[in-house]
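# Below: sequence and its predicted model.
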Amino acid sequence: MKTILIVDDEKDIRDSLEGVFTDEGYSVLVAEDSEAALVTLKKGLPDLILLDIWMPGMDGIEMLKLIKEDYPAIAVIMVSGHATIDTAVKATKLGAYDFIEKPLSLDNTVLSVANALERSRLIQENTALRESVERDFTLIGHSKAMQDLKEDIRRVGPTDSWVLITGENGTGKEFVARNTHLSSLRVDRPFIEVNCAAIPEELIESELFGHEKGAFTGALKAKKGKFDQADKGTIFLDEIGDMSLKTQAKILRILQEQSFERVGGNELIMVDVRVIAATNKDLIEEMKEGRFREDLYYRLNVIPFHVPPLRERKDDIPLFVDFYIKDFARRTAKEAPGIDEA
């Protein structure tokens, strides 16, 4: 149950809001001024504060400053009966989610609170996801090759340039792709991974582009494809060297036009995606043998990243050992054993 703290010097407003939000299923706390609110905050933190601006003693703007300094994760909605545009702008700059004028519309207030709490949930979820990804997809290594690769990611990540990652199986190409996405301006947008080698040829078009209801036997409803899901974000085409020439041609069209039709459909769907591709194959050799399209190769290979195998960076081996021992200890809640360097 989410908790709301209502801070207002008018008792009838406190009582009215308390009744409404209690009926909406929230746990409600009330305070008649900023000083009483600070005492309440020391006992436990609410998820959201409805904060009046004009109150005796410390006004709502000063209270907002304190809240955002000490409790930045709490959502705050400002309330006022006679505020100016300057006051509203100031409150927004200080971190208020919304600014509501009295007399209050209870429906609008309930909606604003719900939206603010949903935004807080998404921020917390995204932060937790980013921390998880950063932990689980750490690029390990202090060797020159890895330092150069990390620097390339930091440099290229914030751009929208497409990236082609090469390297043997098990070298961490997915880690490089995810770290590139985390360094980009699309970090809060989807990262959609497609293992091109794992999808049967007869299903890959449906997986990538989606399909309409009735497009084929078993298509009981319309389905978005991976490119659709990745709109405004990043799509990672892993093992792209395993795609058939037919599928390569369709991929090339998407990359050129940023548009496609779903299987069984004729509506042109526009997308905005950053493409990161990876392969364990020598695509130059694949082109010579006629198994990979030259135009697709040059379309993808805007920024090349190569991930060297561990045997070529033996100085990184102790770091891998230490990382995985500590990771195992964290996952199993056991103390990490020491390493005998002998």
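Thanks, I have it. Numbering: from 1, shown residues only.
# CA only for contacts and neighbour counts going forward, please
Noted.
# which residue packs closest to Ala177, ignoring adjacent ones?
Among residues not flanking Ala177 along the chain, Ile276 sits closest, at 6.6 Å (Cα to Cα, 6 or more residues apart in numbering).
# Let me know how buried that neighbour is, in neighbour terms.
27 (other Cα atoms under 10 Å).
# doesn't Ala230 make contact with it?
No. With contact defined as Cα atoms under 8 Å, Ile276 does not count as touching Ala230 (11.7 Å).
# Now for those two: what residues contact both?
Shared contacts of Ile276 and Ala230 (Cα atoms under 8 Å, 6 or more residues apart in numbering): none.
# can you tell me which residues contact Asp98?
So Asp98 contacts Val76, Ile77, Met78, Thr92, Ser112 (Cα under 8 Å, 6+ apart).
# For the protein, which residue occupies the most central location?
Asp188 (3.5 Å; Cα atoms, centre = their mean).
# Now the element after the helix or strand encompassing Leu111, going C-ward?
If you go by DSSP states H and E, Leu111 is part of helix 106-136. From helix 106-136 onward toward the C-terminus, using DSSP H and E, the following helix or strand is helix 144-156.
# just checking, what packs against that following helix?
In terms of contacts (3 or more Cα pairs under 8 Å, 6 or more residues apart in numbering; DSSP states H and E), helix 144-156 is packed against helix 173-182.
# how far out from the middle of the chain is the helix it packs on?
13 Å (Cα atoms, centre = their mean, to the nearest Å).
# quick one, it and helix 106-136 angle?
140 degrees (axes from the mean of the first three to the mean of the last three Cα atoms, to 10 degrees).
# Included below, for side-by-side comparison, is a second structure:
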Amino acid sequence: MPESILVVDDEPAILDSLSKILEDEGYHVTPAKSGAEALRTLSTDPHDLILLDIWMPELDGLETLKRVRDQWPRQQVLMMSGHGSIETAVRSIKLGAYDYIEKPLSLENVTLRVRHALDQHRLEEENLKLRTKVEGRYELVGMSPAMQRLRAMIATAGPTSGRVLLSGENGTGKELVARAIHHESPRREKPFVAVNCAAIPETLIESELFGHEKGSFSGATAMKRGQFEQADGGTLFLDEIGDMSLNTQAKVLRALQEQQFTRVGGTKLIKVDVRVIAASNKNLPREIEKGQFRDDLYYRLNVLPIDVPPLRERKEDVPLLVRHFITQHVEEQGLKVKEISPDALQLLAQYDWPG
């Protein structure tokens, strides 16, 4: 399948000649006479490269470039102008353009710059796919400053053995962050075990965490290994730990201090090597003041604190997330790739996302 190029220029003669040159080189070319037409085209038909003229009436090239980068951050754009200046070239590069070509255009220069831009774009896309494959099931999507800081903290926390306490609202992706930390750690080949503390009844949580012996209580028809035991050598993720009762907190604290425990109904001490990552959507220092959370457990867990930001604090990631989920959906369903309209994307960006 030939690589696709969207050529945008308000001068018909240049638009036609440039389109023909690129078609003769084997590219699939779509012409557009204005920035507005280019945006409409991109909303339904993605292209590998945009050749974009700067000096156009109404919506000029720089404003078009800004809107393109806002809506499709990975789009490769090559700017061109017959009234060039260093300032204009620098501004276009700062806005995200790959390169800048001055008119009059020569066949050799155009084809060379286009080839370089497409090769660079292909390399970036291959690297992105490789990173996604390596990252596995956790997909931390976003390039905002908040996400860059989060990735840096994950990279710092991963190789250590220290416990991590994740804070953040429901839906911010705390389990994804925990999986990312596990993946960055020397324990990555060992189990990652996730426990939602809020979803387990108080009567069962001790058995769930530490296991039980056969006959230890009504219904215990067989020995069961708990989550601490199953995570031996790896990582145990205790989600919503702020919902854990004080009684259970005391038992978890002892297991963390001694790296050993007994199953419910048992007497044998079971030693484990487990890294614990905990998470809560509650303000745990405030819960401590209210007497609802143990301060000694908090300090045991809060060795490496990481705050996971809500989407409303990184709205520049919305276009990337939208494209990610659309691509994921069409691949799972075997559908044709679709793009979201600029108006719909703007509405999504304006929404005050909880979590």
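Looks like it arrived, so ask away. Just so it is clear, the structure is predicted and the values come from calculations on it, not from any experiment.
# superposed on structure 2, where does the host helix or strand of the residue nearest to Ala177 of structure 1 end up, distance-wise?
Applying DSSP H and E as the criterion places Ile276 of structure 1 in strand 274-279. Here the mean offset of strand 274-279 of structure 1 against structure 2 after fitting is 0.3 Å, by mean Cα distance after the TM-score superposition for structure 1.
# For the helix or strand that comes right after that strand, buried residues please.
Per DSSP H and E, the first helix or strand lying C-terminal to strand 274-279 of structure 1 is helix 283-288. Going by neighbour count (16 or more other Cα atoms under 10 Å), the buried part of helix 283-288 of structure 1 is Leu283.
# For His142 of structure 1, give me its contacts.
The contact partners of His142 of structure 1, by Cα under 8 Å, 6+ apart, come to Asp315, Asp316.
# mind checking how far the equivalent of it over in structure 2 is from Gly173 of structure 2?
Superposed on structure 2 with TM-score structural alignment, His142 of structure 1 falls opposite Met143. According to Cα to Cα, to the nearest Å, Met143 of structure 2 stands 15 Å off from Gly173 of structure 2.
# now do Arg312 of structure 2
Distance of Arg312 of structure 2 to Gly173 of structure 2, computed by Cα to Cα: 13 Å.
# What lies in contact with stretch 267-281 of structure 1?
160-169, 173, 177, 227-228, 230-241, 258-262, 300.
# residues near the aligned residue in structure 1 for Lys315 of structure 2, how many?
For Lys315 of structure 2, the aligned residue in structure 1 is Lys314 (criterion: TM-score structural alignment). Residues contacting Lys314 of structure 1 under the criterion other Cα under 10 Å number 12.
# residues touching Lys314 of structure 1, list them.
So Lys314 of structure 1 contacts nothing (Cα under 8 Å, 6+ apart).
# Relative to Ala145 of structure 1, how far out is it?
Separation of Lys314 of structure 1 from Ala145 of structure 1 (Cα to Cα): 11 Å.
# Likewise for Leu5 of structure 1?
For Leu5 of structure 1, the distance to Ala145 of structure 1 - Cα to Cα - is 53 Å.
# Pick out whichever of the two has more residues nearby.
Neighbours were counted for Leu5 of structure 1 and for Ala145 using other Cα under 10 Å; Leu5 has more, 23 against 14.
# wait, isn't that one in contact with Val39?
No. When contacts are counted by Cα under 8 Å, Leu5 of structure 1 is not listed as touching Val39 (11.8 Å).
# Break down the stretch 151-300 of structure 2 into its strands, ranges please.
Secondary structure of the stretch 151-300 of structure 2 (DSSP state E, counting those that start in this stretch): strands located at 164-167, 192-196, 211-212, 224-225, 235-239, 260-261, 270-271, 275-280.
# Out of those, which gets nearest to Ile154 of structure 2?
strand 164-167 (10.0 Å; Cα to Cα).
# Any figure for the gap between the match of Lys315 of structure 2 and His142 of structure 1?
10 Å.
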